[in-house]
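Engineer: no sequence on this one, just coordinates:
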C-alpha cells in the first residue's frame, strides 16, 4: 500500500511539474512578445528626423528595398535619402545609420569599384546623384573601390552630351534639354569632386549650369521657374519662342533650391560665382514665399492654387523647407526667411505626416513621378501634372522630409 501511495504521489508530482511547465511556457512567451512589441515602438520623444529614419528602416531592412524595389538598383531617390542618413550619422554617431548607407553601396558596387548595370553611354544625369554617399564612405573606410566608383562618375562629365551653350543634357534620350531636376542630380556631386580632387578647377562649369537655366527657364511674371528648357525648341511641349516647358512644377523648384544650397557648400566666398549663386537662392526664396499656402505648404503647380484638381504636395514642399532653412543657417538668406521654413515644416507635420499606433510615421500626398516627353508621352500640361499618381511614403517625400527635419533640427 505504501508503495502504491508513493507511486501515486510521485505520479502526481511529475504531473504537477509537467503541468506547471506547460502552463508557464505560454505565459513566458506572452511576456517576451510584449517586450518585443515595446522594442518596436518609435518614441514620439525623438526628433522628427530620427522618427522618419527609423520608420524607413523598419519598413525596409535594406535601403535598396525602398519604394518596394524587387531588386537592388543604383537610384537617385535612395541617394537623396542616404545623404540625409549621412547627416543623421554625423549628428547622432549612431553606427546603424552608417551601416545602412554602406550596405546599400556594397550591394551595388563590387570589389573593383564597378557599378551593377551601368552603361556610361546612357549618359543619365540621375545616375550621378547617389554617388554623393561615396565621399563619406571613402573618407571613413579608405576602401579603394569607393574611390574608383567616384572616379567613374566623375568621368561621366568628360564627354557628357551638352547643349551648344554648354549645358548638360538631362539624359541622352532627352537631347538638347536641361531640366531643373538635373541641377540637383549632377552639380552637387560635380562641385564636391572638383573641390576635393581638382582644386575646384571646374566650379565655373558648375555655376554655368545654373546660369543657363536662370537665363532660359526663369519666369518674370511669377518669379518662379519653368520645369525645363529645350534649347532646340523642337519638343512638342516646348514654347516655340523660348523653349520652356508650359508649366511650373513644385518639385522642380525644390530640386533647384536644394541644388543651390548644396553646391554652395563647395564655393569659397572669394569665388567670383559665389555671390551670383547666393543671389539666385534669394530670388527663389522670395519667389516661392509669395505662393506659400496658409497651411505652410505649396501646391503641385504652385502658381495656380485655385485651379480644380491642384493639391498641396509633400515632396516639393519639403525640398523648399530644406533649401530655405539651410540658406538661413548658412547665412545666404536673411534670418526672417526662417519663418517661411518653419511654417512649411509645421504644415508638413500637421497636415501630411501620419503616425501609426507603434510610432511609425508616414508621409502622404507625394507626387510619384513627373517628367516631360518620353513614352508614354508627357506633355507638361496642367492636366498631366494632376494625372500622376499621388503616393504615400514615396522616396521623393521621404528623403526631402528627412533633410528638412535635420536642417531645422526639429
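Structural biologist: Noted; the coordinates are in hand. Since the structure is predicted, the reported quantities are computational estimates derived from the model, not experimental observations.
Engineer: hey, let's count contacts and neighbours off CA atoms from now on
Structural biologist: Noted.
Engineer: and the closest residue to residue 232 other than its chain neighbours, how many neighbours does it have?
Structural biologist: Nearest residue to residue 232 in three dimensions, chain neighbours excluded: residue 176, at 6.1 Å (Cα to Cα, 6 or more residues apart in numbering). Neighbours of residue 176 under the rule other Cα atoms under 10 Å: 23.
Engineer: Next: residue 261.
Structural biologist: When neighbours are counted by other Cα under 10 Å, residue 261 registers 24.
Engineer: got it, and residue 38?
Structural biologist: Using other Cα under 10 Å, residue 38 has 11 other residues around it.
Engineer: Look up how far residue 350 lies from it.
Structural biologist: Applying Cα to Cα, to the nearest Å, the value for residue 38 to residue 350 is 26 Å.
Engineer: picking up where we left off before, is it correct that the residue nearest to residue 232 is in contact with residue 165?
Structural biologist: No. Residue 176 is beyond contact range of residue 165, at 9.7 Å (criterion: Cα atoms under 8 Å).
Engineer: mind listing the helices for the stretch 151-300 of the chain?
Structural biologist: Listed in chain order, the helices of the stretch 151-300 of the chain (DSSP state H, counting those that start in this stretch) span 180-197, 203-217, 250-263, 274-289.
Engineer: Which stretch among these is buried most, on average?
Structural biologist: When the helices of the stretch 151-300 of the chain are scored by mean count of other Cα atoms under 10 Å, the highest mean neighbour count falls to helix 250-263 (a mean of 25).
Engineer: Can you name every helix or strand that that helix contacts?
Structural biologist: Using 3 or more Cα pairs under 8 Å, 6 or more residues apart in numbering; DSSP states H and E, the elements in contact with helix 250-263 are helix 180-197, helix 274-289, helix 314-329.
Engineer: got the contact list for it?
Structural biologist: With Cα atoms under 8 Å, 6 or more residues apart in numbering as the test, helix 250-263 has contacts from 179-181, 183-185, 187-188, 191-192, 224-225, 227, 277-278, 280-281, 284, 298-302, 313, 315-320, 322-324, 326-327.
Engineer: then this one, side by side with the first:
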C-alpha cells in the first residue's frame, strides 16, 4: 500500500524550487511572491523527519537549500515582518535549530533570534496567551499553539530551560476552549468577546474544526518529545484529554475524521485529509513515546491507511495526488464576515490536492509508520 508514497514525495520535490514550491497552493492561486511562511515550514519539518527515518541525505539537503534561499547571512528572512505579530510566521523557524546542528551556520542562530524577538514582544490576551496575529486582537486560535509554541519551547530549552509560559498558555486552552461535553477544543476564542464570530458570553467560536484540533495535538506531541520533568507530565495530561476526546469521532470504516468533527453525516461534511493525518501522527507518536495507550497506535495506523485508500490516487497519466485537503479556514477578520465559524462556512472552503497543509502531516504520519516497522 505504501510503495507509491516515496515516489509521490520525490515528484513534489523534483517539481519545486524555493520560490515556487508545488505544495503551496495558496501562494500559487494568489500569485504571492516568495516569502517565509508556515505552509513551507510544515513541509520542511516533515522532510527533516523523513530524512532522519530513511537516512537519505537528499531530503535534508533539499531543506538546507530551500531555507538558504530565505535566510541571509545576517539572519534576515525574506518576506518576514515582525510588525505583523503573526504566529504563523514563527512556525518555519523550528527547522533552524536542526539546520544549525547539522551545518553550524551562524546565520541560522541569527534568524532564530530574529524570530524570538517577535515572541518576546507578541501582544497577549488577558489570559496571558499570545494574540494569534496583529489583525486578530485578543484572540487565541488552536492553530497558533502549533505555529509558535514548538519553536518557543525549543528556544527556551536551548536558553535556560524555563517553559512555564508555554505550559500556562496550553493549560489556558484546556481550561477555556475545551468542551467537556464534546471532548473537543473550539477553533478560537476572543478574550474581549467582541469579534463578530464569538459567543458574547464565552468568547468561543461556534464549531470544532478538525485541522485546528489537529494542529493542537501535533503541537502537544512534539513538545512532549522535547521535554522532561514535571512540566512534561502536565503537557501529557492535556494531551491525553484531547486524544481521548477526538478519538471517539473516528469514522468506523476509514478511521478518518470529518471537517466539522462532531457533525459526521451532516450534508456537505466530508472526511478531511490534513486534520486526520495530524491526529494519526499525534496518536502514533504519543503511543511510541509511551504517554498514551498503545491502542491509539492501532487507531492512528487505521487512519493513515484510510487516507491512503481514500485520497492517495493515481491519475490517468500516472501522477500521484493526495486529495481531500481543506485549503484554508479561519475566523474573520472583521472585514471578512464570511469566515464566521459556522458549519456552512467550514464546508464552503475549497478542497484541494497536494497542498502542504495535508501533504506535510501525511508525510509526518508516514515517518511514524516507518518507525513502528523498524522496531
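Structural biologist: Received, thanks. In this text the structure is predicted, and so the values were computed from the model without any measurement.
Engineer: just checking, next helix/strand downstream of the biggest helix by length in structure 1?
Structural biologist: Using DSSP state H to define each element, structure 1 has its longest helix at helix 2-39. Downstream of helix 2-39 of structure 1, the first helix or strand assigned by DSSP states H and E is helix 48-59.
Engineer: Which positions within that next one qualify as buried?
Structural biologist: 48, 49, 50, 51, 52, 53, 54, 55, 56, 57 (16 or more other Cα atoms under 10 Å).
Engineer: which of those residues sit farthest apart?
Structural biologist: Largest separation among these by Cα to Cα: 48 and 57, giving 14.3 Å.
Engineer: quick one: the residue most central in space within structure 2 and residue 55 of structure 2, what's the gap?
Structural biologist: For structure 2, residue 215 is the residue whose C-alpha lies nearest the centre (Cα atoms, centre = their mean; 4.0 Å). Noted for residue 215 of structure 2: a distance of 27 Å to residue 55 of structure 2, by Cα to Cα.
Engineer: again, but for residue 47 of structure 2
Structural biologist: Distance from residue 47 of structure 2 to residue 55 of structure 2, counting by Cα to Cα: 11 Å.
Engineer: Neighbour count for those two, which is higher?
Structural biologist: Ranked by neighbour count (other Cα under 10 Å), residue 47 of structure 2 and residue 55 place residue 47 first, with 24 against 11.
Engineer: follow-up on the earlier one: now the helices of the stretch 151-300 of structure 1 in TSV, with distance to residue 106 of structure 1?
Structural biologist: Formatted as TSV, these follow (distance: least, Cα to Cα, whole Å):
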stretch	distance to residue 106 of structure 1
helix 180-197	19
helix 203-217	29
helix 250-263	25
helix 274-289	35
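Engineer: Residue 22 of structure 1: which of those helices is closest?
Structural biologist: helix 250-263 (59.5 Å).
Engineer: Provide the aligned range in structure 2 for that closest one.
Structural biologist: Mapped onto structure 2 with TM-score structural alignment as the criterion, helix 250-263 of structure 1 occupies residues 210-223.
Engineer: can you tell me which residue in structure 2 aligns to residue 234 of structure 1?
Structural biologist: In structure 2, residue 234 of structure 1 lands on residue 194 (TM-score structural alignment).
Engineer: can I get the helices and strands packed on helix 250-263 of structure 1 in CSV with distance to residue 345 of structure 1?
Structural biologist: Below are those laid out as CSV (distance: least, Cα to Cα, whole Å):
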stretch, distance to residue 345 of structure 1
helix 180-197, 21
helix 274-289, 13
helix 314-329, 7
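Engineer: Tell me which of the ones you listed lies nearest to residue 339 of structure 1.
Structural biologist: Taking those one by one with Cα to Cα, helix 314-329 is closest: 9.1 Å.
Engineer: average gap between the helix or strand that comes right after the closest one and structure 2?
Structural biologist: Downstream of helix 314-329 of structure 1, the first helix or strand assigned by DSSP H and E is helix 338-347. Here the mean offset of helix 338-347 of structure 1 against structure 2 after fitting is 1.0 Å, by mean Cα distance after the TM-score superposition for structure 1.
Engineer: where's helix 338-347 of structure 1 relative to the chain centroid, distance-wise?
Structural biologist: 19 Å (Cα atoms, centre = their mean, to the nearest Å).
Engineer: how big is the offset of the helix or strand following that helix relative to structure 2?
Structural biologist: Downstream of helix 338-347 of structure 1, the first helix or strand assigned by DSSP H and E is strand 353-355. Superposed on structure 2, strand 353-355 of structure 1 shows a mean distance to its aligned partners of 1.3 Å (mean Cα distance after the TM-score superposition for structure 1).
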